[in-house]
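J.: no FASTA, just this:
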């Protein structure tokens, strides 16, 4: 019996060895298969950081036509501020080349600027699209929508957004803290307006020789001063005869009401024969500038005056309390201005020389 068992074991031994070999081999193959399956999984591509955009508009979301007009007249690379600004940051490792298009729907043309930023760089792009005439004929605060579209160099859109804005009245002047933006009052000085020229046509009739020649270089400084007094008196008299008188109308709406006010354009004041102090100041400045004379608007706390240089290249000015146009005489208006301005310390008197404003790019609003 034992012999039979031994012979049977001897016959089956090769099969036992094969099973044992396969049993030892299987875990190794299983391990290899696991490794193979791991190698076949797709490794996610590294993510590149995306450009970042920050969009702002106007003064805390309010767009003043006076600033829109000024900025749109500046070259893109010379602007100190814009109607709408886009700050672009490039956190990537390659240059960023894109195109930004901006407009205020229904109110402006579209302005386009190109972006070319080095890796890690950022830049503020200031936009001032040309506004349509309707902006300068708008007399109340109104809602609008600014649209920003950004595309890559192939034209594919990469970013779009809209921004609610409020368009201020064309008559709203933003003075800013301590009258920082006072020079922009020159935007209301409109020497070529037909109503302004009509006043000068009337005023010449109140001079002896029916002339308003402005400065005449062949005259001495003393003679020019006399002529300036004569012409200023004629303008004052013409406006008084037309019935121009003081009417306060400076209320405005929106934010910044403590540093902004309504200022009527000369054509409006002349059409209504009504003007408060700042309305009348820009009206007189328009008349003087039309004659080629150096006009100034003087701002003091709560009041405004108009002035004109007495002679070409002279440091002396004739000032008028123009709010008194329909109330008193020319001489009384001159005396009132001198007395009123003398009450304030020099740092409280802001004199805006219209020619200086023109030289800095501040031109009449449409």
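T.: Sure thing, it's come through. This is a predicted model, so every value here is computed, not measured.
J.: please make it C-alpha for all contacts and neighbour counts, starting now.
T.: Will do.
J.: give me every residue that touches the closest residue to residue 358 other than its chain neighbours.
T.: Distances taken as CA to CA, 6 or more residues apart in numbering put residue 186 closest to residue 358, at 7.7 Å, once the chain neighbours are dropped. By CA atoms under 8 Å, 6 or more residues apart in numbering, the contact set of residue 186 is 282, 352, 354, 357, 358, 362, 363, 364.
J.: ok, now with 7 Å
T.: 354, 357, 362, 363, 364 (CA atoms under 7 Å, 6 or more residues apart in numbering).
J.: can you report how many residues lie near the second one?
T.: By other CA atoms under 10 Å, 18 other residues sit near residue 357.
J.: ok so, going back, now distance to residue 153 and secondary structure too, for the contacts of residue 186, in JSON lines please.
T.: Formatted as JSON lines, the contacts of residue 186 follow (distance: CA to CA, whole Å; DSSP: H, G, I helix; E, B strand; the rest coil):
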{"residue": "354", "distance to residue 153": "44", "secondary structure": "helix"}
{"residue": "357", "distance to residue 153": "40", "secondary structure": "helix"}
{"residue": "362", "distance to residue 153": "35", "secondary structure": "coil"}
{"residue": "363", "distance to residue 153": "36", "secondary structure": "coil"}
{"residue": "364", "distance to residue 153": "38", "secondary structure": "coil"}
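J.: ok, and the most crowded of the residues you listed?
T.: residue 354 (27 neighbours).
J.: would you mark the buried spots in the helix ranked longest in the chain?
T.: In the chain, with assignment by DSSP state H, the single longest helix is helix 2-40. Residues of helix 2-40 include none that count as buried (16 or more other CA atoms under 10 Å).
J.: after that helix comes which helix or strand?
T.: strand 52-57 (DSSP states H and E).
J.: what is the helix or strand following that following strand packed up against?
T.: Remark: after strand 52-57, the chain's next helix or strand is strand 62-63, criterion DSSP H and E. Under the contact criterion of 3 or more CA pairs under 7 Å, 6 or more residues apart in numbering; DSSP states H and E, strand 62-63 touches strand 157-167.
J.: what's the angle between the strand it packs on and strand 52-57?
T.: Orientation of strand 157-167 against strand 52-57 (axes from the mean of the first three to the mean of the last three CA atoms, to 10 degrees) gives an angle of 20 degrees.
J.: one more to weigh against that first structure:
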């Protein structure tokens, strides 16, 4: 696939009988620099079949999106029949959760040192400390002046063509840009929570997403967008954001128990365990300097 994927061999089949159909699977691997792709482009894929001493080649063209373009569903908008169709690709959201990103690690270390005064929630498995850490993430975003960008969110209804593809900033871009959509803030929280050993959860409801975690079989949530933004009201305290998140969670669980498929849980660790892979990102001194510029605000 051009400069992005080298030739990938699939399973060799000894023989195919007349009229027989055989399905083989291929898992091509992108080259590491795929994470640097920032624009969409027209690409050509090549397939080569060798049989009976003869070789056959086929080509197909397609549009390759940028690393930031997330397609919520592979089902065309006019063919979506249920809300599950709208979120056909949501299992791939953890690809954006980057706990091992050096910039996320650096930001997390600053939260632990400046906001939580050295405490680490993940190793204790104590609910109170985990909740305090969740609030600490919120407090760090509040102190740094991070703004909720309410210009778009997750799809709100079936057949919504405008929200089928969304440009999602990586956690490092949310941190250094100091702004994020609801889904971007949720992914940022999930990255930080996973970095500290917690079990991150992203809650999806029509047109919105918010973060939390699971511990000892119980779920917890916080409204990350309560940091506010231009034209959408003031900034809530960490306690208020937690209270709002837990109230939303109660409504979420009630709706989910009634079978409302619009309410979905993204279990990050479970999806990664099942094969979803996060992006591998390199360190960046320029982005570290941007984090350093925020540190004085974290001491407030």
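T.: Sure, I can see it. Everything quoted here is computed from the prediction, not taken from an experiment.
J.: excluding chain neighbours, what is closest to residue 116 of the second structure?
T.: residue 136 (6.4 Å).
J.: how close does the alignment partner in the first structure of the one you found get to residue 191 of the first structure?
T.: Under the alignment by TM-score structural alignment, residue 136 of the second structure pairs with residue 234 in the first structure. The spacing between residue 234 of the first structure and residue 191 of the first structure, counted by CA to CA, to the nearest Å, is 17 Å.
J.: check residue 281 of the first structure too.
T.: 13 Å.
J.: higher neighbour count, the two?
T.: Applying other CA under 10 Å to residue 281 of the first structure and residue 191 shows that residue 281 carries more neighbours, namely 29 against 22.
J.: what residue of the second structure matches up with that one?
T.: Using TM-score structural alignment, residue 281 of the first structure lines up with residue 186 in the second structure.
J.: check which helix or strand covers the closest residue to residue 104 of the first structure other than its chain neighbours.
T.: Once flanking residues are discounted, residue 104 of the first structure sits nearest to residue 146: 4.2 Å by CA to CA, 6+ apart. According to DSSP H and E, residue 146 of the first structure maps onto strand 142-152.
J.: and residue 9 of the second structure, what's its match in the first structure?
T.: Aligned partner of residue 9 of the second structure by TM-score structural alignment: residue 112.
J.: so who does the residue mapped onto residue 205 of the second structure from the first structure touch?
T.: Applying TM-score structural alignment, one finds that residue 205 of the second structure aligns to residue 300 in the first structure. Counting by CA under 7 Å, 6+ apart, residue 300 of the first structure touches 348, 349, 350.
J.: now the buried members of those.
T.: 349, 350.
J.: among the contacts of residue 300 of the first structure, name the ones in strands.
T.: residue 350 (DSSP state E).
J.: could I get the contacts of residue 300 of the first structure as a markdown table with distance to residue 40 of the first structure?
T.: Converted to a markdown table, the contacts of residue 300 of the first structure look like this (distance: CA to CA, whole Å):
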| residue | distance to residue 40 of the first structure |
| --- | --- |
| 348 | 79 |
| 349 | 80 |
| 350 | 77 |
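J.: between the contacts of residue 300 of the first structure, which is closest to residue 161 of the first structure?
T.: Nearest to residue 161 of the first structure among those, counting by CA to CA, is residue 350 at 40.9 Å.
J.: in space, what's closest to that closest one - neighbours in sequence excluded?
T.: Using CA to CA, 6+ apart, the nearest residue to residue 350 of the first structure is residue 299, at 5.0 Å.
J.: which residues are in contact with the one you found?
T.: Counted by CA under 7 Å, 6+ apart, residue 299 of the first structure has contacts 305, 349, 350, 351.
J.: what about 10 Å?
T.: When contacts are counted by CA atoms under 10 Å, 6 or more residues apart in numbering, residue 299 of the first structure is found next to 179, 182, 277-278, 281, 305-306, 341, 348-352.
J.: mean distance of the helix or strand containing it to its aligned residues in the second structure, please.
T.: Assessed by DSSP H and E, residue 299 of the first structure sits inside strand 295-300. By mean CA distance after the TM-score superposition for the first structure, the fitted strand 295-300 of the first structure averages 0.6 Å away from its aligned residues in the second structure.
J.: what helices and strands are in contact with the following helix or strand past that strand?
T.: Using DSSP H and E, the next helix or strand after strand 295-300 of the first structure towards the C-terminus is strand 303-309. Where contact means 3 or more CA pairs under 10 Å, 6 or more residues apart in numbering; DSSP states H and E, strand 303-309 of the first structure is packed against helix 221-242, helix 277-290, strand 295-300, strand 317-320, helix 330-342, strand 350-353.
J.: now strand 303-309 of the first structure, how far from the centre of its chain.
T.: Strand 303-309 of the first structure has its C-alpha centroid displaced from the chain centroid by 27 Å (CA atoms, centre = their mean, to the nearest Å).
J.: ok, stretch 29-40 of the second structure next?
T.: 17 Å.
J.: got it, and stretch 217-226 of the first structure?
T.: 41 Å.
J.: just the terminal-to-terminal distance for it.
T.: End residues of stretch 217-226 of the first structure are separated by 14 Å (CA to CA).
J.: list the contacts of residue 153 of the second structure.
T.: 163, 166, 168, 181, 182, 183, 184, 206, 207, 208, 209.
J.: of those, buried ones?
T.: So, of those, 163, 166, 168, 181, 182, 183, 184, 208, 209 end up buried under the neighbour-count rule (16+ other CA under 10 Å).
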